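Novice: Requesting a structural model of the entry that follows:
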Amino acid sequence: MILTVTPNPSLDRTYEVPSLGRGDVLRATGDRVDPGGKGVNVSRAVAAAGVRTTAVLPLGGAPGALIAELLGAQGVDVTAVSIAGQTRSNISLAEPDGTLTKINAPGPELAPEESALLLETVRTHDGSPAWIACCGSLPRGLRPEWYAELVARAHEAGARIALDTSGPALLAALPARPDVIKPNVHELAAAVGRPLATLGDVLDAARELRALGARAVLASLGADGQLLVAAEGDHYGTAPAAEIRSNVGAGDASLAGFLIAGGTGPAALASALAHGAAAVQLPGSAMPTPADLRPDAVRVTRDLPLDLPLTEPAAV
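Specialist: Model (predicted):
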């Protein structure tokens, strides 16, 4: 079982539009409503793969109730921590070429007692998860060190931790030694404070974060694939996507694939790549099922092309 923790979940509305023009009246060609938030998406992808998962969420108001209902319909068990504020709603506009414009609401502010209850709910969960995935931004009211405390408590309970966050929350959590972190190339550049232009730059940055405490780094490089840097060795992989419809939740689907396959080594990296490539070919934040995967198209190697220039270099 894989447990996910999403401190700042959302109700995501995605509209497919022919083009995006400032000030225009846009007529959507398709729309969907999904439960959102990085950890929520990980749980949805895990459930789509037929693996048991529980999502721990602070939920409030009508959007929170709808998130729980939608997740239940997708086979995700929900452990809700009731909050006084209303869960946020986000909007995404997807164009045919894959360009995505997102409007993310800030979300409610959690009171100190709500923050403490969320931590305690994770610590006392009785599902004996193989992994706990802690994902996304922290809502107002939670200090950057909140994830570090969660990692420490989970380790005390004997669980392995995957952390997908950025900025001060990521840096504060590294000394707690999360088992794997999953930054994208831009988050990685921000963490080390320098631009990243090649795969070699990414490797050096990932090794730096490992030196600061992360036991493994799974770096998402967009169209350039993914890099896994761990004590067992470094691996680089790619997976083609024939058509890009939406990249919403693709990184989360990738993390789900990584954890489903054990969360370590080249086989887990290959699973992450297959899930990520499948996700970008689906509408909105739809999560791939096993039928959507093309594992035969994935390529993983230990022979890293360090001079490979990144399609989208990351600036600080």
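Novice: all contacts plus neighbour counts: C-alpha atoms, from now on.
Specialist: Noted.
Novice: Identify the residues contacting the residue nearest to Pro9 when sequence neighbours are not counted.
Specialist: The shortest distance from Pro9 to any residue that is not its chain neighbour, by CA to CA, 6 or more residues apart in numbering, is 4.5 Å, and that residue is Gly37. Taking CA atoms under 8 Å, 6 or more residues apart in numbering as the criterion, Gly37 is in contact with Thr6, Asn8, Pro9, Ser10, Cys135, Gly136.
Novice: now do Gly61
Specialist: Ala84, Gly85, Gln86, Thr87.
Novice: Which of those fall within strands?
Specialist: Counting by DSSP state E, none of the members of those fall within strands.
Novice: Could you turn the buried ones of those residues into a PyMOL selection?
Specialist: Listed next is the PyMOL selection for buried residues among the contacts of Gly61, using 16 or more other CA atoms under 10 Å:
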select buried, resi 85+86+87
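Novice: Farthest-apart pair in the contacts of Gly61, please.
Specialist: Taking CA to CA as the measure, the contacts of Gly61 span a maximum distance of 9.4 Å, between Ala84 and Thr87.
Novice: tell me, what's touching these two both at once?
Specialist: Residues touching both Ala84 and Thr87 comprise Gly60, Gly61, with contact defined as CA under 8 Å, 6+ apart.
Novice: any idea whether Ala65 is helix, strand or coil?
Specialist: Reducing the assignment to helix, strand or coil with DSSP: H, G, I helix; E, B strand; the rest coil, the entry for Ala65 is helix.
Novice: ok, now which ones touch it?
Specialist: The neighbours of Ala65, taking CA under 8 Å, 6+ apart as the test, are Leu59.
Novice: among the contacts of Gly61, which are in helices?
Specialist: The helices in this structure, assigned by DSSP state H, contain none of these.
Novice: one more to put side by side:
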Amino acid sequence: MITTVTLNAAIDKTYALDALRTGRVQRVRRVTAVPGGKGINAARVICQLGGDVVAAGVVGGYNGQFIAASLTAQGIPHELMTIEGESRICLNVLDDDGRSTELLEPGPVFPMERFGELVSLIGRLAGRSRIVVFSGSLPAGLPADTYARLTEAARQAGAAVFLDTSGAALAEGLRAKPDWIKPNAEEWEQLYGEGPLKDEEALVASLLRGAERFGVRIVVTLGADGALAAVCGELYRIRPPRIDAVNPVGSGDAFTAGLALASARGMRLVDGLRLATAAAAANALSPSAGHVRREDVERLLPLAAIERLA
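Specialist: Sure, this is the predicted structure:
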């Protein structure tokens, strides 16, 4: 089983417009609203690909009730901790030119006096899981070392850990030595801390040094340009299939889902990277974040190119 953890769960709402014009009243052509947050997106994709998954996390208020009810309706097993306050809404405005504008609410404040409950929840689920995926931002009220403390709890219970976050939460989380991290290029540059990486050659060199320095497996996602992966002294260039993207939001979460599912199934590294890439591309074909069709993933699998560079 895989457990995904979303500490700042959300309702992902998407508005379709012909164009976003500020300062004017506009009518939305189409609306979708689904439970979201990076870990929930990953859980949905794992479920859609036939994996055994539980979506864990923190919710609050009426929005939290919607998130729980929607996960149930979608057939996604979940264990959610409820706190006071209102879970956030993340609004994505899509226009006819393919541009995406995101407006992200902050979400509720986590009460630190209940942190022990959260650790117990993660430890219990990790004891039933091969992999625990920690994804997304930390809610207000939780310290920067939260993912490090939860990673330690998960690993003590015997699970491998995938960490997909950014900033101080990622830097502190690395101290607990997760098995994988998945920053994007900007997040990696901020984490690595040796100044701007001017081109892919500089990024490749930094990845090899960083993997040795941090002692973890690293995938740096590059949006439509694919990804780079540094694993046990080897480096891979990942090139995605060419598609006509509808909505790229959530593709990074789908990549994480594919990689975690492949690892849970014991697939070879190259095959896992290919599945992750196909899942990310399939997500971009959907108007909703964290949603893939299995037939799209299967069609895109052979079109994902994985090249070993070093």
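Novice: Mind checking the TM-score on these two?
Specialist: A TM-score of 0.93 describes the superposed chains when it is computed by TM-score structural alignment, normalised by the length of structure 2; 304 aligned residues with a CA RMSD of 1.6 Å.
Novice: which of the contacts of Gly37 of structure 1 lies closest to Leu273 of structure 1?
Specialist: Cys135 (18.6 Å).
Novice: measure the counterpart of the closest one in structure 2 to Leu103 of structure 2 for me?
Specialist: Using TM-score structural alignment as the criterion, Cys135 of structure 1 maps onto Ser135 of structure 2. Ser135 of structure 2 is 19 Å from Leu103 of structure 2, where distance means CA to CA, to the nearest Å.
Novice: mind listing the strands in structure 2 by residue range?
Specialist: Secondary structure of structure 2 by DSSP E: the strands cover 2-6, 10-16, 30-36, 53-60, 78-83, 88-94, 100-104, 131-135, 160-164, 180-181, 217-221, 227-231, 234-239, 305-308.
Novice: equivalent range in structure 1 for the third one?
Specialist: So the one you mean is strand 30-36 of structure 2. Mapped onto structure 1 with TM-score structural alignment as the criterion, strand 30-36 of structure 2 occupies residues 30-36.
Novice: what distance separates that stretch from the middle of the whole chain?
Specialist: Computed by CA atoms, centre = their mean, to the nearest Å, the separation of stretch 30-36 of structure 1 from the middle of its chain amounts to 17 Å.
Novice: after superposition, how close is that stretch to structure 2?
Specialist: Compared with structure 2 after fitting, stretch 30-36 of structure 1 deviates on average by 0.8 Å (mean CA distance after the TM-score superposition for structure 1).
Novice: Pick out the residue closest to the middle of structure 2.
Specialist: When CA atoms, centre = their mean is applied to structure 2, the residue found nearest the centroid is Asp253 (3.2 Å).
Novice: mind listing the helices for structure 1?
Specialist: In structure 1, the segments counted as helices under DSSP H are 38-48, 61-73, 112-123, 146-156, 167-173, 185-192, 199-211, 250-260, 265-279.
Novice: looking at those, which is closest to Ser220 of structure 1?
Specialist: Taking CA to CA as the criterion, helix 185-192 is the member of the helices of structure 1 that comes nearest to Ser220 of structure 1, at 6.1 Å.
Novice: Pull the residues that contact that closest one.
Specialist: When contacts are taken as CA under 8 Å, 6+ apart, the neighbours of helix 185-192 of structure 1 outside the stretch itself are 166-167, 170-171, 195-196, 202, 205-206, 208-209, 219-221, 314-316.
Novice: and these, which are buried?
Specialist: A residue is treated as buried here by neighbour count (16+ other CA under 10 Å); on that basis the buried members of those are 166, 170-171, 195-196, 202, 205-206, 209, 219-221, 314.
Novice: Let me know the closest of the residues you listed to Tyr147 of structure 1.
Specialist: The shortest distance between Tyr147 of structure 1 and any of these, using CA to CA, involves Leu170 and amounts to 7.9 Å.
Novice: Would you reformat the buried ones among the contacts of helix 185-192 of structure 1 as TSV and include distance to Val78 of structure 1?
Specialist: TSV is the format used below for these (distance: CA to CA, whole Å):
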residue	distance to Val78 of structure 1
Ser166	25
Leu170	25
Leu171	29
Pro195	39
Leu196	38
Val202	36
Ala205	36
Ala206	33
Leu209	32
Ala219	28
Ser220	28
Leu221	31
Ala314	36
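Novice: which among these gets closest to Val151 of structure 1?
Specialist: Distance to Val151 of structure 1 across these (CA to CA) is lowest for Leu170, with 11.3 Å.
Novice: quick one: contacts for that closest one?
Specialist: Counting by CA under 8 Å, 6+ apart, Leu170 of structure 1 has contacts Pro144, Tyr147, Asp164, Ala191.
Novice: roughly how far apart are the nearest residue to the third one once chain neighbours are set aside and Gly36 of structure 1?
Specialist: So that's Asp164 of structure 1. Taking CA to CA, 6+ apart as the measure, Asp164 of structure 1 lies nearest to Cys135, with 4.6 Å between them; neighbours along the chain are not counted. Distance from Cys135 of structure 1 to Gly36 of structure 1, counting by CA to CA: 11 Å.
Novice: on that earlier part again, now the helices of structure 1 in JSON lines, please, with extra columns for distance to Arg302 of structure 1.
Specialist: Converted to JSON lines, the helices of structure 1 look like this (distance: least, CA to CA, whole Å):
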{"stretch": "helix 38-48", "distance to Arg302 of structure 1": "27"}
{"stretch": "helix 61-73", "distance to Arg302 of structure 1": "38"}
{"stretch": "helix 112-123", "distance to Arg302 of structure 1": "36"}
{"stretch": "helix 146-156", "distance to Arg302 of structure 1": "30"}
{"stretch": "helix 167-173", "distance to Arg302 of structure 1": "27"}
{"stretch": "helix 185-192", "distance to Arg302 of structure 1": "19"}
{"stretch": "helix 199-211", "distance to Arg302 of structure 1": "12"}
{"stretch": "helix 250-260", "distance to Arg302 of structure 1": "17"}
{"stretch": "helix 265-279", "distance to Arg302 of structure 1": "9"}
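Novice: So which of the ones you listed is nearest Tyr236 of structure 1?
Specialist: helix 265-279 (8.2 Å).
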